[in-house]
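sequence? don't have it. structure:
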């Protein structure tokens, strides 16, 4: 794979590999701070050409109408990515700082495998449905519904799980018959470019159907929601940026899918195995250094066992520690950049100012290089504290006491977000009842895993609009047309 071996990557525009008109920018290893190589730096003109290519491919080719071609191409892409899995794995560990164990799941292998799900979904989907005959206003008519691709999709993605999020947009969008302009995050250009190179070389996807535009300009993606040639914007990132995407799309009444922030609660009931629950909460918040929007970052425990829970959670966090993401046993690797480390340290300072106690952690990890922060447990605060309400995106867990199921639900729901959550209890029916009252898009009960290609993912409230993955995620990329004829 030349992106990895040549230490450089380009733009994919209209079926060709381009150097980009803005020069090049560096991509670095967050565990060592060493420069890995360079990526093509796109300008607004490059993105304009990519949008034009996607528009032509949708309007002037048969891609949107040829289900068999789309199914074949998605299966080709999935197979090709699997064949390059080990190269992609090493690249992902190096560029993302992703722990090696996680690349066997949501950081690589799982989203690649999910492409087959979307291919099969398109192959068996009911694209037309006969509604039968009716007599509106006394005129017998036979009606059909027809599902059709929306058109050109502008996909804007973050750096934390680049393969999962890039492929969770590309898979269903392409299966539905759309063309795509993908603008990945500046921190992880190679992950997107490597997939683009494999797609270009090893699939029959026509020119212009997929365009991948890398840039060090975080603001370049704002061009997509404001461009009249783009029919839908699919954005994953912060809630603040999501608001800006909505505002830019509003003048054109452009469809938007938004998967945004989270401050999810891990609720421990009074009949739960406290040690096991607290251990799992610690593991979860440390996974990929806490850089996941759906990770549970508020731990709600029974007040009468609060001290015991604090001790058990702190012990688990100390046992996890930080490590080299290349090592199989590492759970908590580096943060993506110095900028992100500064952000997390800013919240640690805020926690101290708000009166929080660092039971463990609370500082940079003692390592010579890399953007590492210690797994941190903050006690002594209420749910009104900013560190209990705002997304930190680091290995930082706030522990809060609750006074029973009703109070736990109240605290969990007292958040501007509603992306994910977890409930642990000894009585399964009771735990399910609490889970049913949480206003979140996903909930794990007693360790249940909600992730999967067939499982819709998204949030309530300020955690987003719409669903990604599953049938619901596929249908985000479809329009509905009604056709009527005289009966």
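Yes, it's here. Everything numeric in this text was worked out from a predicted model, so none of it was measured.

please count neighbours and contacts with C-alpha atoms only from this point.
Fine.

for residue 425, see how far away the residue nearest to residue 437 when sequence neighbours are not counted is.
Of all residues beyond its chain neighbours, the one nearest residue 437 is residue 409 (6.8 Å), with distances taken as Cα to Cα, 6 or more residues apart in numbering. Shown here: residue 409 relative to residue 425, a distance of 14 Å by Cα to Cα, to the nearest Å.

ok, how many other residues are close to the residue lying closest to residue 375 once chain neighbours are set aside?
For residue 375, the nearest residue in space outside its immediate sequence neighbours is residue 395; the separation is 5.0 Å by Cα to Cα, 6+ apart. Other residues near residue 395 number 34, with proximity taken as other Cα atoms under 10 Å.

one more to weigh against that first structure:
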């Protein structure tokens, strides 16, 4: 594995040039230092990102504060619709450039860029532009009599203010636009921080905003940084009103604690350890296909994936064999190849973490059925299946964020629900049964924010996404996603 990258060539892609800039107060600017971004599939240098400091973070927050307090963005709905329409068109017009950069920097497969890695997120912008055309920012509560007078009451929904948005590396386009689009639709101003491992694709968004939209200066500011103190500044600055974060539960706890000092609004999209339950009347071949391909989607780097499979004890070994056969069909390799299903992990650090969890699981008694191998060049990890997994074990409780599926036997429906809920997380889940009413009854007992019945897909711009327990607070997308960025003001007047 390469450790000295000084002799690695750049990718040569114009889309991935080394001159990406920060967007602060309507201007594309550099920083004192830069840091490199590497292609996780080849380890080649993609380009350099500005390494923003706390000073740049403070400048971006000041710009967002000024734009919110002195501009018309928070009150002019038509302006917001116009600019979101422009942004949607610009993203669509620059689709192929963004696709090339997403594949190079994220390691996303070509197929995924046609869905959740790029094209679907662009649709989020259109969804919120269209929602603004019909959404009412006023709610009439009617009149009541008080002290022999009639009082008219209503609620006005106002922009929350300056938003600090911090995203993770696994789906940078989805995460950025699922925060940015509703925040802008609500009338907020935003400071968006790219994930340190995937800065260039998020900075490209800032360049598109600057060059192709009429979004006023300071309304959107985009930073990249390898420094921890920049994120800390964004979560503690007194001029920030709301924080939205996607990432690990551990970091989410830190952000919530830091934000508590200033009583800032926080909503968090955190980790998951979701379970797919195969009931005893399920179509096991269909379950096996779903389980194998769901657990390895985006190399397992997605918080909502079902990385636990619960099966009736009597059928455990038979289902494991079916899943193993399907995992053998998961083609991993060059993300640019149309036939590739699974790309690399984001970094050698992440791959080592995944491998350590797998090795400890085997040492603790799980059976390694297939996978568990590092493959290079690049940060590939073979699709991995563990059988006979104890529901109390580390591998059943900790988020792996790699292409690893843990199969656990259960005894009866109640036991399946118990095991599914036996987790600090509550983001997603799935159930399979020939009887949809039985499946729905199970779904309603599992404490998660999203759930799939017999393979149903809930993920869409109009559907709220988020979790219970330590999977987060609040919801992204849908009307609920817009309202996370709104404050409610109740007003009353006396009727003559």
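Cool, got the structure. Since the model is a prediction, treat every value here as computed from it, not as a measurement.

quick one: TM-score?
Once the chains are overlaid, their TM-score stands at 0.98 when taken by TM-score structural alignment, normalised by the length of structure 1; 483 aligned residues with a Cα RMSD of 1.1 Å.

if we can go back for a sec, correct me if wrong: the residue nearest to residue 375 of structure 1 contacts residue 365.
No: here residue 395 of structure 1 does not reach residue 365: they are 11.5 Å apart, not a contact under Cα atoms under 8 Å.

shared neighbours of these two, anything?
Taking Cα atoms under 8 Å, 6 or more residues apart in numbering as the contact rule, the neighbours common to residue 395 of structure 1 and residue 365 are 373, 374.

what do we get in structure 2 for the residue nearest to residue 437 of structure 1?
In structure 2, the residue matched to residue 409 of structure 1 (TM-score structural alignment) is residue 417.

can you pull the contacts of its match?
Residues touching residue 417 of structure 2, when contacts are defined by Cα under 8 Å, 6+ apart, comprise 442, 445, 446.

please pull up the equivalent of the second one in structure 1.
If you follow residue 445 of structure 2 across to structure 1 using TM-score structural alignment, you land on residue 437.

where's that match relative to residue 477 of structure 1, distance?
Using Cα to Cα, one obtains 30 Å as the distance from residue 437 of structure 1 to residue 477 of structure 1.

neighbour-wise, which of those two wins?
Ranked by neighbour count (other Cα under 10 Å), residue 437 of structure 1 and residue 477 place residue 477 first, with 29 against 13.

show me what contacts the more buried one?
Contact partners of residue 477 of structure 1, counting by Cα under 8 Å, 6+ apart, are 149, 150, 172, 173, 176, 178, 232.

so which helix or strand takes in the fourth one?
Meaning residue 173 of structure 1. Following DSSP states H and E, one finds residue 173 of structure 1 within helix 162-175.

what segments of the stretch 301-450 of structure 2 are helices?
In chain order, the stretch 301-450 of structure 2 shows helices spanning 316-327, 348-363, 394-397, 413-421, 436-445, with DSSP state H, counting those that start in this stretch as the criterion.

where in structure 1 does the second one fall?
The one in question is helix 348-363 of structure 2. Aligned by TM-score structural alignment, helix 348-363 of structure 2 falls on residues 338-353 of structure 1.

again, but for the third one
The alignment of helix 394-397 of structure 2 onto structure 1 (TM-score structural alignment) spans residues 386-389.

the matching stretch vs structure 2, mean deviation?
Using mean Cα distance after the TM-score superposition for structure 1, stretch 386-389 of structure 1 ends up 0.4 Å from its aligned counterpart in structure 2, as a mean over the superposed pairs.

give me the buried stretch members for that stretch, please.
Within stretch 386-389 of structure 1, the residues scored as buried using 16 or more other Cα atoms under 10 Å are 387, 388, 389.

isn't the last one right up against residue 418?
Spelled out, it's residue 389 of structure 1. No: using Cα under 8 Å, residue 389 of structure 1 makes no contact with residue 418, being 11.5 Å away.

give me the common contacts of those two.
residue 263.

list the contacts for the residue nearest the centre of structure 2?
By Cα atoms, centre = their mean, the mean C-alpha position of structure 2 lies nearest to residue 175, the distance being 4.4 Å. Taking Cα under 8 Å, 6+ apart as the criterion, residue 175 of structure 2 is in contact with 167, 168, 246.

nearest spatial neighbour of the aligned partner of the first one in structure 1, skipping sequence neighbours?
Structural alignment (TM-score structural alignment) places residue 167 of structure 2 against residue 157 in structure 1. Using Cα to Cα, 6+ apart and skipping the chain neighbours, the partner closest in space to residue 157 of structure 1 is residue 184 (4.9 Å).

the one you found reaches residue 217, doesn't it?
No: taking Cα under 8 Å as the definition, residue 184 of structure 1 is not a contact partner of residue 217, at 10.6 Å.
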